[in-house]
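[1] What follows is a protein structure lacking sequence information:
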């Protein structure tokens, strides 16, 4: 390899290192879009929207429009939103949704908004600062960051508990709709089903909705099921799976990686 090729490869490496260094900015911009409900505003508007129109519907008495413009430029560059060319030849920028931003809607049947909020929350970001320490000493990053395990932390922190449960519920709905639609005969012979670590019952609700003959038992830690909504055909049971599991014809476990 000649000196020119070595030099170009070194420059590429530097550029990629910078991209990795600031990758967190993508996540923070995405989180901001969800917090500001930008997708919801566009969706309810029903047509491409101007920056002042977007700003006027943000929950703020004095939104900073130039700052919003900078955020929108980044979100457009990442494909989360798109710029719409006006048919009347006007020079005012219009914004519209994309296939990505449809997943940011808060009240959509299928949404990743709760997961985006929890994964980019300071409580779950802080443990990442302990990765190198875990390599040197072993241990669990979350415990090093917060002084206890994630389940104990959730039991002591209602706000985090609700954020985490909402995130698990939204992804459960997405996965289970796909599973139930393809695993058509798998639950026919089951009369009772216990979901171990079922959170607030989102996964089990999708199963029982398609198979109403099933008696569903949603089993999780007491502080988790305490916030679970009432759902026809589902009984919420609190406990520790390492101690005992409610009896049923079958056990279901969904693992979130």
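    Alright, I've got the coordinates. For clarity, every value in this text was computed on a predicted model and none was experimentally measured. Numbers count the residues shown, from 1 in each chain.
[2] Every contact and neighbour count from this point should use C-alpha atoms.
    OK.
[3] tell me what the one helix or strand residue 83 maps to is packed against?
    Taking DSSP states H and E as the definition, one finds residue 83 inside strand 81-84. Judged by 3 or more Cα pairs under 8 Å, 6 or more residues apart in numbering; DSSP states H and E, the packing partners of strand 81-84 are helix 65-77, strand 94-97.
[4] Just the residues contacting that strand, thanks.
    48, 72, 75-76, 93-98, 100-101 (Cα atoms under 8 Å, 6 or more residues apart in numbering).
[5] Then stretch 207-223?
    154-155, 176, 180, 187-188, 190-201, 204, 225, 233-241, 245-246.
[6] What of stretch 53-68?
    36-38, 41-42, 51-52.
[7] Can you measure across stretch 143-159, start residue to end residue?
    18 Å (Cα to Cα, to the nearest Å).
[8] now the helices for the stretch 51-200 of the chain?
    Along the stretch 51-200 of the chain, the segments classed as helices by DSSP state H, counting those that start in this stretch run 51-56, 65-77, 113-119, 122-125, 131-137, 141-146, 150-156, 158-182.
[9] Second structure for comparison follows:
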């Protein structure tokens, strides 16, 4: 019995060591995936319509000197096959390995209607990685990680850096397309009863463009900071308005906000929601919030991702956080929305409706 207990303890310690190594090098997976996106490997394989060899992949990678380090490439592919980003199979003649795409790598295609490639590039950019090195300082000193890394908050950084502003907006646009499709599918009948809607913090208008296409009767307004609206393209059925949600919000039957409130602390969220309250009809108005509803002990597909994004809020915002249902209820009630409803959708986020009555 004693020997068995020792063996179990030894295995538990060995397993613990393995888990630390895996977490320690978790960034390697993200960097390998980023390199595949930058090299357009998913697009190259996808364009062939079937698995292809390493030499075929290499021949289509754009290189300034025309030379590809296939030793480096094959090792990147080996890890990404292990992580099920790509498949690997032996050719019919047994001479080489053929690589194919999976349901994961389909989300990394640059030209797909729904793609996470811009988000991969944004989150793994050196500008976005720098604040992560300040997390322990935030614990000891307080303050904002992004300001510690860059000397200003993310919104000022974007306003003064056109290159980053584009990278950021591209990432937000790609996630908006993914989420709004799920929202429209789950919320369609309710959209049918709305005459006008403002997307607060709508970026360059992707979400409202999708709503306008699906429900042309809705008067859609895309509302964001002036430097964001300045880069927004024309969308049929969508009006762009620049402004500040902390000052006032254009009036409408409903206010739509996707991944906006998680950028702000509770006090700021209440301020924003109170401005939403002023912008909608007293009896029939509502806010439609699309955000993560944290389930710390949950086992759903996105439960762990929600906890990770909560730390992204520490790294990249000035007090933002992901919230549990109870935390959302508290904020809504403080802002004057006594009744709420949560609708789960096939996405990372859920729909949170807030009602005035």
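    Looks like it came in fine. This one's a predicted model, so the numbers in the text were calculated from it and none came from an experiment.
[10] Can you say which of the helices and strands packed on strand 81-84 of structure 1 is packed in most?
    Highest mean neighbour count of those: strand 94-97, a mean of 20 (counted as mean count of other Cα atoms under 10 Å).
[11] give me the stretch of structure 2 that that strand matches.
    Mapped onto structure 2 using TM-score structural alignment, strand 94-97 of structure 1 spans residues 98-101.
[12] ok, average deviation of that stretch from structure 1?
    With mean Cα distance after the TM-score superposition for structure 1, stretch 98-101 of structure 2 departs from structure 1 by a mean of 0.8 Å once superposed.
[13] quick check, distance from that stretch to the centre of its chain.
    Using Cα atoms, centre = their mean, to the nearest Å, the distance from the centre of stretch 98-101 of structure 2 to the centre of the chain it belongs to is 26 Å.
[14] what residues does that stretch touch?
    So stretch 98-101 of structure 2 is contacted by 42, 45-46, 50-54, 85-91 (Cα under 8 Å, 6+ apart).
[15] right, and out of the residues you listed, which lies closest to residue 306 of structure 2?
    residue 85 (21.1 Å; Cα to Cα).
[16] rewinding a little: of the contacts of stretch 98-101 of structure 2, grab the buried ones for PyMOL.
    Of the contacts of stretch 98-101 of structure 2, the buried ones go into a single PyMOL selection, burial set by 16 or more other Cα atoms under 10 Å:
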select buried, resi 42+45+46+51+52+53+54+85+86+87+88
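[17] Compute the number of surrounding residues for the aligned partner of residue 158 of structure 1 in structure 2.
    With TM-score structural alignment as the criterion, residue 158 of structure 1 lines up with residue 162 in structure 2. Using other Cα atoms under 10 Å, residue 162 of structure 2 has 13 neighbouring residues.
[18] Then residue 342 of structure 2?
    So residue 342 of structure 2, with other Cα under 10 Å, has 16 neighbours.
[19] Can you tell me the closest non-neighbouring residue to it?
    residue 352 (4.6 Å; Cα to Cα, 6 or more residues apart in numbering).
[20] Also residue 258 of structure 2?
    residue 290 (4.5 Å).
[21] Name the helix or strand for that neighbour, please.
    Element membership for residue 290 of structure 2 (DSSP H and E) is strand 286-291.
[22] Which other helices and strands does that strand contact?
    If contacts are counted by 3+ Cα pairs under 8 Å, 6+ apart, strand 286-291 of structure 2 sits against strand 254-258, strand 350-355.
[23] Setting aside sequence neighbours, what's the nearest residue to the counterpart of residue 201 of structure 1 in structure 2?
    In structure 2, residue 201 of structure 1 lines up with residue 205, judged by TM-score structural alignment. Take residue 205 of structure 2 and drop its neighbours on the chain: the residue closest to it by Cα to Cα, 6+ apart is residue 222, 5.5 Å away.
[24] Give the burial count for the aligned partner of the one you found in structure 1, as a bare number.
    By TM-score structural alignment, residue 222 of structure 2 lines up with residue 218 in structure 1. Residues near residue 218 of structure 1, counting by other Cα under 10 Å, number 27.
[25] What's the separation between residue 218 of structure 1 and residue 136 of structure 1?
    39 Å.
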